[in-house]
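Student: Provided below are the primary sequence and the corresponding predicted coordinates.
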Amino acid sequence: MLNIYNSLSQSKETFKPIKPGKVSMYVCGITIYDYSHIGHARTFVSFDVIARYLRYSGYDLTFIRNITDIDDKIIARANENKESIHELTARFEKIMHEDFDSLGMIKPDIEPKATESINEIIEIIQTLMDKGFAYQGEDGDIYYHVPKFEDYGKLSKQNLEALQAGERVGVASDKKSPMDFVLWKMAKPEEPSWSSPWGEGRPGWHIECSAMSKKCLGDHFDIHGGGSDLQFPHHENEIAQSEAANGCCFANTWIHTGMVQVDKEKMSKSLNNFFTIREVLALYRSESVRYFMLSSHYRSQLNYSEENLKAADASLERLYLSLRDLDLSNLPEVSTDSDYLAKFKQAMDDDFNTPEAMAVLFELAKEINRAKSTDLERALLLAAELIELGGVLGILQQSPEAFLKSSSSGEDSDDSRIGQLIAERNQARADKNWARADEIRDQLQAEGVVLEDKAGETVWRRE
């Protein structure tokens, strides 16, 4: 039975979908004006695994991850680059997809864009105005009136009076309350705009997700997710907008991922410890980066460091080494009665506990290594389990040779040259020219190539 920590109740709850056997999930995506960073990778790899496990558990999942393609930051960056907003967002959307593909993420079922949901945004805003939850300020902007929504703060547990007292003095004079937030901004010169009943303008950030989720999943759906930094004010404002407009519960379960630290400090451009996904993938194998992202529970903080990335790479290598030297071309079916499968499901049913699930993979790898020399049939059955369960986490889907011979830097040296050097070394050993044999081993070792002599042959892998 699947139990999920719900940020709304601040407790683990037994998951019960609105429609038996079907799950609807909306995850707040990226504002595409720059390269995606490792914080994005952590969040979206986590939700990729959640989606994979829901499907593995037999649910018919509809997974939505939006793209924010109109925003103050996007406008500012396009102006800075002297390019159109479309050119900027199209370029970084392509880069985002390439990065996410490198990390083995399955594409969402629908990937709505804010600019393609303007009609739905206007419709919700008009409903909020009709119901008295929104108003037009003196400058023409449309605001959501926060005090009108009695449940404001129920997700983030923020106190409205305390929030109002803490607001800075410089609040827009045409707001009825300091906490009110913009739903529709009136057009400014040289900015993109759309027609609306209130004049030319563009949407505020928060209303975009309320509109896109409704467009794709309806008024009420099962799971809403995102990084913990979105819990307030973004997700709080989404609840206020959607529940006021639709008159029903917005999302039953709220899932939030923990933040990434760098060497135990907050990741920040100002601290010069900010890493994009591309920068990290230039240094480490992409599957090892994915493994690292899953090595801590999704709700906990994740500490990015060279030491932790190298440890993740070494751990994944151990799993692949257990599969080496086995014929994986025709594996037996995995038994539903497997103790390892039961342990894996128990871990994942406990709020998607990937560290505990990974521990099961290492138990399997240990048993495979034991069985290789004594019971090949059992070794192959265990290998089938390891590959299937690894697939739920999005790992162990390459051939062992492909992974073990891939470079951590992503720049593989010539495999044929390595083969020639190994052949030369073997000849040197046959000629008892130990000095030359050791010289070649040391040369390859310096290039990050590890040689293993066994059963009369030499195999190699990269560190």
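Tutor: Looks like it arrived, so ask away. None of the values given here were measured: they were computed from a predicted structure.
Student: CA atoms for contacts and neighbours, from now on please.
Tutor: Will do.
Student: Pull the distance from the helix or strand hosting residue 212 to the chain's centre.
Tutor: Following DSSP states H and E, one finds residue 212 within helix 205-217. Helix 205-217 has its C-alpha centroid displaced from the chain centroid by 20 Å (CA atoms, centre = their mean, to the nearest Å).
Student: is it fair to say residue 33 lies in a strand?
Tutor: No: using DSSP: H, G, I helix; E, B strand; the rest coil, the assignment for residue 33 is coil, not a strand.
Student: this is the comparison structure:
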Amino acid sequence: MDAWPTNNPPTLPGRGDTLRLYDTSTGTLVPTPAGSADSGSPARIYVCGITPYDATHIGHAATYTAFDLVQRVWRDAGHEQVRYVQNVTDVDDPLLERANKNGADWQVLALRETALFREDMTALRILPPYRYIGAVEAIPLVVELVERLLDSGAAYHVDEDIYFDVHSDSEFGAVSGLDPALQEKVFAERGGDPDRPGKRHPLDCLLWLAARPGEPSWQTSLGAGRPGWHIECAAIALKYLGSGIDVQGGGSDLAFPHHEMGAAEAQVVTGERPFAKVYAHAGMVALDGEKMSKSKGNLVFVSKLRAAGHEPTAIRLAILAHHYRADWEWFPADLEAAEQRLAKWRAAVSRPDALPADALLATLRERLADDLDTPGALAAVDGWVDAVLASGTFSGAESDSSAPGLVSRAVDALLGVAL
């Protein structure tokens, strides 16, 4: 599956700092990637993608902006090889349910919403993934992984369906840190089937769903059917990145069960632990006091904001005003403030000369390397901009004709904001 066009970040003088990200599994800040920039080893990150039946709301945009920053900070720190992989769950129950509700063909719906997602990612200047893989095209990878799990005894049949025995992984639960009672509650709320008869344990998750009447299926060595949810990402990540990746990313609602299950599946079949050195999770975005979600229908769509004449760069700035791990609520005033901020930044860099910006570049690098502190980074740019706009003309040692260009390149390379 094709991703979207790239926008190559400008090269900045010097080298950025090592990125430290908050790891959900340990509750600590961890340097990423594990290897140095001079080792020649690629920096590897897998980020879970959309189920394309409604794209792209601000919650999506916030998550993918966060992990876009990871790529940018890594590249600025000298990691020339960044391997970012993202999936598209282009066959799954929510997609089929929406298609049936709307009287639409599920494939047409998936293709349309994936195309819209690509347009939004391009507009928001999100760097494209190294590999962009759909669940349908990954079915051979899923089948191979399920067969390996069956051979190891970690998977078993319930009727014609196939389930993963989550406790075949001795470290199951380490990603999210949830206690067993809460695991079962969350599992039921997020697509699990804890009460299905015949399972070894309520938390065991579906690997392969045997063909159902009226639903899409594929004929494979496992029989006719389609993939379960968690196995898709495990199979894609192992194929294109291998085990022991640097970062597994996604929204905080994916920590359990999705990332927990996928990690367990990968760890059991490879024997290598941990599957990811860091599990990084973006916060949830709310609207009208409730988490923005498709089921509630309280969504703000990037495409509709763009159609209303709002510049994508301002939308991105509105997102960057919030720390990626924080839960926050969208208000129209966020976008108004971002548009005002963007206008001031552009006014400052349009000056023929300005205050020196070397210290600003250093601060930007420092703030972003500290768990992607975008509010701190924006405040640093605001400080430079306010000083420039308040000072009139510059002369002598104060003047630096190269500063406006350096600031423009820095916010483009590090924040993805085009001035």
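Tutor: It's in. Owing to the predicted nature of the structure, the values given are computational and were not obtained by experimental measurement.
Student: Can you show me the helices along the stretch 251-400 of the second structure?
Tutor: Assigned by DSSP state H, counting those that start in this stretch, the helices in the stretch 251-400 of the second structure fall at 260-270, 302-307, 312-320, 332-349, 358-369, 374-390.
Student: will you turn the ones you listed into a markdown table that also has mean neighbour count and distance to residue 285 of the second structure?
Tutor: Conversion of those to a markdown table gives the following (neighbours: other CA atoms under 10 Å; distance: least, CA to CA, whole Å):
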| stretch | mean neighbour count | distance to residue 285 of the second structure |
| --- | --- | --- |
| helix 260-270 | 24 | 22 |
| helix 302-307 | 16 | 13 |
| helix 312-320 | 23 | 10 |
| helix 332-349 | 17 | 13 |
| helix 358-369 | 20 | 21 |
| helix 374-390 | 18 | 16 |
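Student: Just put those helices in JSON lines and tack on distance to residue 74 of the second structure.
Tutor: Formatted as JSON lines, the entries for these read as follows, by distance: least, CA to CA, whole Å:
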{"stretch": "helix 260-270", "distance to residue 74 of the second structure": "24"}
{"stretch": "helix 302-307", "distance to residue 74 of the second structure": "26"}
{"stretch": "helix 312-320", "distance to residue 74 of the second structure": "18"}
{"stretch": "helix 332-349", "distance to residue 74 of the second structure": "25"}
{"stretch": "helix 358-369", "distance to residue 74 of the second structure": "9"}
{"stretch": "helix 374-390", "distance to residue 74 of the second structure": "15"}
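Student: Can you say which of the ones you listed is nearest to residue 145 of the second structure?
Tutor: helix 260-270 (7.8 Å; CA to CA).
Student: Average offset of the closest one relative to the first structure?
Tutor: In the superposition against the first structure, helix 260-270 of the second structure averages 0.7 Å from its aligned positions (mean CA distance after the TM-score superposition for the first structure).
Student: Packing partners of that helix?
Tutor: Here helix 260-270 of the second structure touches helix 139-152, helix 229-240, going by 3 or more CA pairs under 8 Å, 6 or more residues apart in numbering; DSSP states H and E.
Student: doesn't residue 177 of the first structure fall inside a strand?
Tutor: No: assignment of residue 177 of the first structure by three-state DSSP gives coil, placing it outside any strand.
Student: coming back round to it: I'd like to know which of the helices of the stretch 251-400 of the second structure is closest to residue 244 of the second structure.
Tutor: Across the helices of the stretch 251-400 of the second structure, the minimum distance to residue 244 of the second structure, taken as CA to CA, is reached by helix 260-270, at 9.3 Å.
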